[in-house]
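Student: just coords:
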């Protein structure tokens, strides 16, 4: 009978979840703060998953998110690591640069996107 000695078996390190850097979060919160001040957005949530970091924007805390700003490093060389997704699941903007992706929230463009 073999003994299951877990101490001798190598363990696989858990991959670190994807997270926003301080500068990325500062940029996202700047846009968020502008729309909070305008009374259009009221709440947000941040999720750090194994393959993505997600900043969800809500009009009311009890609703589905209006928008999701996602960082997906696995797509960085293909379509770009950044994506803005609407409530319906439609991809509104995708790219390699966060500043360019966040331009979807310019006043005129936001009215067209909703």
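Tutor: That came in fine, so what should we check first? Just so it is clear, the structure is predicted and the values come from calculations on it, not from any experiment.
Student: can we go C-alpha only for contacts and neighbour counts from here?
Tutor: Will do.
Student: show me which helix runs longest in the protein.
Tutor: As assigned by DSSP state H, the longest helix anywhere in the chain is helix 22-37.
Student: other SSEs contacting it?
Tutor: Based on contacts counted as 3 or more Cα pairs under 8 Å, 6 or more residues apart in numbering; DSSP states H and E, the elements that helix 22-37 packs against are helix 98-102.
Student: counting by contacts, list what the helix it packs on packs against.
Tutor: helix 22-37, strand 82-86, strand 91-95.
Student: going by neighbour count, list what's buried in the helix or strand following the longest helix of the chain.
Tutor: Toward the C-terminus, helix 22-37 is succeeded by strand 43-48 as the next helix or strand (DSSP states H and E). For strand 43-48, a neighbour-count test (16 or more other Cα atoms under 10 Å) marks 44, 46, 48 as buried.
Student: okay, one more to line up with it:
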């Protein structure tokens, strides 16, 4: 008997980190405002084993401008949410998603002025 588990079967090997609906609503509300301001044009979502990533692009063929990451293993440390810039620098990290996303909303205020 082979102990190999095919990738198509759900189970412990298939556990992934994903954004919950409430989290996506918060992120997509910001995304919509940034699209309306002409700053962002595309996004991508990745759900991996240890991290969920919402990537924001100015154009779909580029590297992401920002990555919004959720890492549940960091929940009890510096916070499970982070905004990471194009250069890999962590712009903001914390326990509350809305608070962490404020670093991007400041850019929206500058874009509208």
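Tutor: Sure thing, it's come through. Predicted, not measured: the structure shown is a model, and the values here were computed from it.
Student: which ones are touching residue 67 of structure 1?
Tutor: Each residue near residue 67 of structure 1 by Cα atoms under 8 Å, 6 or more residues apart in numbering is listed here: 56-58, 84-87.
Student: meant to ask about residue 30 of structure 2, not that
Tutor: residue 105.
Student: could you redo the last one with a cut-off of 10 Å?
Tutor: Under the criterion of Cα atoms under 10 Å, 6 or more residues apart in numbering, the neighbours of residue 30 of structure 2 are 24, 36, 98, 101-102, 104-105, 108.
Student: quick one: neighbours of residue 76 of structure 2, just the number.
Tutor: Neighbours of residue 76 of structure 2 under the rule other Cα atoms under 10 Å: 9.
Student: host element of it?
Tutor: Counting by DSSP H and E, residue 76 of structure 2 is found in no helix or strand.
Student: that older thread, ok, average deviation of the longest helix of structure 1 from structure 2?
Tutor: On superposition with structure 2, the mean distance recorded for helix 22-37 of structure 1 (mean Cα distance after the TM-score superposition for structure 1) is 0.3 Å.
Student: put together TSV for the contacts of residue 67 of structure 1, with distance to residue 19 of structure 1 and neighbour count on each row.
Tutor: Output for the contacts of residue 67 of structure 1, formatted as TSV (distance: Cα to Cα, whole Å; neighbours: other Cα atoms under 10 Å):
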residue	distance to residue 19 of structure 1	neighbour count
56	14	21
57	17	23
58	20	19
84	16	24
85	18	18
86	21	18
87	22	15
